[in-house]
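**Q** prediction below, plus the sequence it came from.
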Amino acid sequence: MDNVERYSRQILFSGIGEEGQLKLLKSRVAIVGVGALGTICANHLVRSGIGYIRLIDRDVVDLSNLQRQSLFNEEDVRLNLPKAVAAKKRLNNINSTVTVDAVITDLNLDNAEELLAGVDVIVDGTDNFMTRYLINDVSIKYGIPWVHGAAVSSRGMFAVINPGVTPCYRCLFPQVPAGRGETCDTIGVLSPITDIVGSFQAVETIKLLIGAAANSNLEQIDVWDTSLFSMDISDGKNPQCPTCVHHQFDFLDRLSGIQESYSSLCGRDTVQIYFRENRERDLKLLGERLKQNGKVTGNQFLLRFSPDKDTSIVVFKDGRVLIHGTNDIVKAKSLYSKYIGN
C-alpha cells in the first residue's frame, strides 16, 4: 500500500487496520450538501483516505457560513466561489491522493440517480426534508447505505440508514413534516454541534465502508444542555412502508404528487413553489419566527416576508409560496430552504 505513513495512526487502530484502510482507499462516497455538516465530514473522510468523494451543492460561500463551515475562508466569500469548488480546492491541499469531484448543482429527481447510484455510501449534509426523502429513495432502489445528519440551534442528530438492515428514513418519518421550519438562518446554530454531528457521520461512513457494525440508534445531542439521547430504531421497520417494503419510489416519480414543484412565472421575476399535496401552514407561527430576519406583514390568507429590499417571500395558507425578486429556480429553492424550511 502506498502512503503507509500518511495513514499509519489510523491503521494502528484495531477497528480499521491495514485491511480496512485498503477498503477505504477503494471506496466511493457522495456528500449531498457542502455546508456545516458536509465540510466537517468531507474533511475527515479525505484525511482518512477515502478514494473518491463527490461533493454536491447548489450554493456559493457566504460570510455567515464562516462561523461553522470549516473548509471556507474570507477569500472564498470575496471570490463568490461555489461551495463545492471552494471545498474541493481545500481538500485537494489536504490530501492530493483522493479524487474529489465537485458538482455544482441542486440535487433533484432529474439527476439524483445519476449522481448517487455509483457510490458506496451517501452522506446527508442537507438542510431540508425533501432532499432526504429523495436520498432515501435512491438508497433503497440501489441498495446504498446513507448516513443522515441534522443540526440547528444547539441540537443535532444522526442515524445510519442501511437497506435491508435498518428501517429506512420513510419508516421513521412516514410523512414529510409540514410547518416545522426551524433553520440555522431563523433560529441560529452553534458550530460545536455541527462539528460533533459531522464527525459522527464520518465515523459511521467509515464503519459502513469497511464492513464494521454501524450504530443502530437515532442519536440526539444538545451541546448547550449537555444532554444525550439514544433511540434504538433497529425494530422500527414499517411492514407497510411504501419505499423499503413496496419499492414505491414516490420522490423519484413525477406522477406521485408528493414533490415540491417549482416554476418561474413568465415576465414577473418570480418563482412559484407549491406542493401537489395540500400542506396547510400556521401563518401566525411562521410570522413570529421570521420577524427577527426581516419585515413581516400579512392577513388571514397569506404572509409576506421581506428579508431584504430586493426579495419578498409570500406564503399562502395552503403552503404555496411565491418568491419575488428572482426567476432563478435554484436561488429560489435556496431562499425557501433558508427561511421557510419544511
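**A** Cool, the structure landed.

**Q** alpha carbons only for contacts and neighbour counts from here, please
**A** Will do.

**Q** all helices for the stretch 201-342 of the chain, in order.
**A** In order along the chain, the stretch 201-342 of the chain carries the following helices (DSSP state H, counting those that start in this stretch): 283-290, 329-335.

**Q** okay, those helices, which one's buried deepest?
**A** Most buried of the helices of the stretch 201-342 of the chain, by mean neighbour count (mean count of other C-alpha atoms under 10 Å): helix 329-335, with a mean of 18.

**Q** so which of the helices of the stretch 201-342 of the chain comes closest to G118?
**A** helix 329-335 (24.5 Å; C-alpha to C-alpha).

**Q** so which bits of stretch 54-66 are buried?
**A** Buried residues in stretch 54-66, counting neighbours by 16 or more other C-alpha atoms under 10 Å, are found at R54, L55, I56, D57, R58, D59, V60, V61, D62, N65, L66.

**Q** host element of the first one?
**A** Remark: R54 resides in strand 52-57, with elements defined by DSSP states H and E.

**Q** next one for the comparison:
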Amino acid sequence: MTDRYSRQTRFRPIGQAGQDELTKKHVLLIGMGALGTASAEQLVRAGIGKLTIVDRDYVEWSNLQRQHLYTEDDAAQHVPKAIAAERRLNAINQEVEIIAHVTDVTRYELPQLIPGVDLILDATDHFDIRMLINDVAAQHKIPWIYGGCVGSYGMTYTVLPDETPCLHCLLEHLPRGQATCETAGVIGPAIQLVAAYQVAEALKLLVGATDALRQELLAFDVWTNEQSRINVASLKKASCPSCGENRTYPYLTHMPVQFTTLCGRDAVQVRGDEARDLERLEQNLSPVVSIVAKNPYLLSFKTETHRFVAFRDGRVLIHGEQELVRAKQLYHAFFG
C-alpha cells in the first residue's frame, strides 16, 4: 500500500510534503446528500487524516440517482445517511478516521463539532444552516467552502475568515427564493462539478497552497454551457454582523426553526424532545399505527395519509405534508 497516493504525490503542487500534511488534517463535512457523498469520497481517497460527517436524514430510493455512496439495501432498511456513508468510506480507505453523526445541525450542535477542525465543507441544502456555518467559521477563524446545486446549475465560493467577504456579506447578491431541487430537480454532472471545485479548493487549503485558491465566486450551468467568475472582494463589509468590526454572529443567537419544509421532499421536519425515547414511542404507538421500520437510529410508522420517521435526537419527519399548520397538528397528535 506504499504507492496508494503515488499519483497524487507526483503532482508537484502537492508532493510528498503536501501528502504528509493531508494526513494531519481534520475536515468537517455537513450534509451527506449528493454533494456530501461526492466530496467525502474524494477526500477519503485523497488520504486526509480525519473526516467528520454529519447528516440528519436516512437513505431513500430517490437518493440513489445521485448519491453514489448508498445502495438499494441502505434504502430498503432506511439506514441513516451518515452511518451508511461511514461504512462505505471505511471500506474505501481504512487509513482515514471517519466520525459519523446522525443529527440535525443547529446553533447547539455545530459548536460542539468544531474543536480540532481545519476546514468546513458545506453540502447542505438550506441557507439557514449555511449562515450558521458562516457565523461559526468566522467566530473560530476556520475556512469553509460553500457549495450549492439545483437543476444543471452550480455555485461555489471559498470563505477565508478575516480575509475574504463572508457569506453574509454576499447574501443580497446570491440567488435565493428561486428554483429548488423540488421544483427543478437536479442532475448528477452538475453535482459532481460543484464537488470537484469544492474538493480542489479543500486540497489547496489543506496542503497550505493558499496562493492557488480561487478568489472569486464561481457559477456555472452544465446544460447551457455557461460559466461566470465573479470577483467579490469589494463586497466585504465592515458593518457585516458576521465578520465585520462589531460582530454579533446573529445566526448563533437566533432561535432555531422547529418546523421546516424540506427541499425536494413532500415532508416537514419537526425538531423537539418528545420523540427521543424510541423504545417507549414504539410501545405507545404500535397498537394504533403500522410500524414500517426500526433500527438503532430511527423509528418509522405510517397512518392512512402520512408516514412519520422519528430520530433518536428528537427530530421527526412527517412525509406527505407540506403545510406547517397541519404538520404541527399531526406532531402534537402523536407525540404530545
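**A** Great, that's in hand. Since the model is a prediction, treat every value here as computed from it, not as a measurement.

**Q** in contact with the alignment partner in the second structure of N80 of the first structure, which residues?
**A** Taking TM-score structural alignment, N80 of the first structure has H78 as its aligned residue in the second structure. H78 of the second structure sits next to Y58, V59, E60, A293 when contact means C-alpha atoms under 8 Å, 6 or more residues apart in numbering.

**Q** and the gap between H78 of the second structure and L170 of the second structure?
**A** According to C-alpha to C-alpha, to the nearest Å, H78 of the second structure and L170 of the second structure sit 37 Å apart.

**Q** again with M1 of the second structure
**A** For M1 of the second structure, the distance to L170 of the second structure equals 45 Å [C-alpha to C-alpha].

**Q** quick one, which of these two is more surrounded?
**A** The residue with more neighbours, out of M1 of the second structure and L170, is L170; 16 against 5, by other C-alpha atoms under 10 Å.

**Q** distance check, the more buried one against A179 of the second structure.
**A** Distance from L170 of the second structure to A179 of the second structure, counting by C-alpha to C-alpha: 19 Å.

**Q** and the residue lying closest to K236 of the second structure once chain neighbours are set aside, helix, strand or coil?
**A** Using C-alpha to C-alpha, 6 or more residues apart in numbering and skipping residues adjacent in sequence, the residue nearest K236 of the second structure is P165, 4.2 Å away. Three-state call for P165 of the second structure (DSSP: H, G, I helix; E, B strand; the rest coil): coil.

**Q** what sits against P165 of the second structure?
**A** V159, V232, A233, L235, K236, K237, C243.

**Q** and if you look at I206 of the first structure?
**A** Applying C-alpha under 8 Å, 6+ apart, the residues near I206 of the first structure are L24, L45.

**Q** re earlier: shared with the first structure, which of the contacts of H78 of the second structure?
**A** When you map those onto the first structure and apply both residues aligned by TM-score structural alignment, their matches' C-alpha atoms under 8 Å, the shared contacts are Y58, V59, E60.

**Q** in a markdown table, list these along with secondary structure.
**A** Listed next are these as a markdown table, based on three-state DSSP:
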| residue | secondary structure |
| --- | --- |
| Y58 | strand |
| V59 | coil |
| E60 | coil |
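
**Q** will you turn the residues you listed into a markdown table that also has distance to G31 of the second structure?
**A** Below are these laid out as a markdown table (distance: C-alpha to C-alpha, whole Å):
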| residue | distance to G31 of the second structure |
| --- | --- |
| Y58 | 11 |
| V59 | 12 |
| E60 | 15 |
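
**Q** name the nearest residue to the residue nearest to the spatial centre of the first structure, ignoring sequence neighbours.
**A** When C-alpha atoms, centre = their mean is applied to the first structure, the residue found nearest the centroid is T126 (1.2 Å). Leaving aside its sequence neighbours, T126 of the first structure sits nearest to G33 (C-alpha to C-alpha, 6+ apart; 4.8 Å).

**Q** now T253 of the second structure
**A** The shortest distance from T253 of the second structure to any non-neighbouring residue, by C-alpha to C-alpha, 6+ apart, is to R107 (7.5 Å).

**Q** that neighbour -> the first structure?
**A** Matched by TM-score structural alignment, R107 of the second structure corresponds to L109 in the first structure.

**Q** likewise for V232 of the second structure?
**A** Taking TM-score structural alignment, the alignment pairs V232 of the second structure with I233 from the first structure.

**Q** so who does the residue nearest to that match when sequence neighbours are not counted touch?
**A** Closest residue to I233 of the first structure apart from its sequence neighbours, by C-alpha to C-alpha, 6+ apart: N217 at 5.4 Å. Listed by C-alpha under 8 Å, 6+ apart, the contact set of N217 of the first structure reads A159, V160, S230, M231, D232, I233, S234.

**Q** run the last query once more with 7 Å
**A** A159, S230, M231, D232, I233 (C-alpha atoms under 7 Å, 6 or more residues apart in numbering).

**Q** in the second structure, what sits opposite it in the alignment?
**A** By TM-score structural alignment, N217 of the first structure lines up with E216.

**Q** and its match, how far is that from G154 of the second structure?
**A** Shown here: E216 of the second structure relative to G154 of the second structure, a distance of 14 Å by C-alpha to C-alpha.

**Q** how long is stretch 231-243 of the second structure end to end?
**A** 18 Å.

**Q** residues of that stretch that come out buried?
**A** Across stretch 231-243 of the second structure, burial judged by 16+ other C-alpha under 10 Å covers V232, K236, K237, C240, P241, S242, C243.

**Q** do stretch 159-169 of the second structure as well
**A** Those would be V159, L160, P161, T164, P165, C166, L167, H168, C169, for stretch 159-169 of the second structure by 16+ other C-alpha under 10 Å.

**Q** which part of the second structure matches the strand holding R54 of the first structure?
**A** Using TM-score structural alignment, strand 52-57 of the first structure corresponds to residues 50-55 of the second structure.
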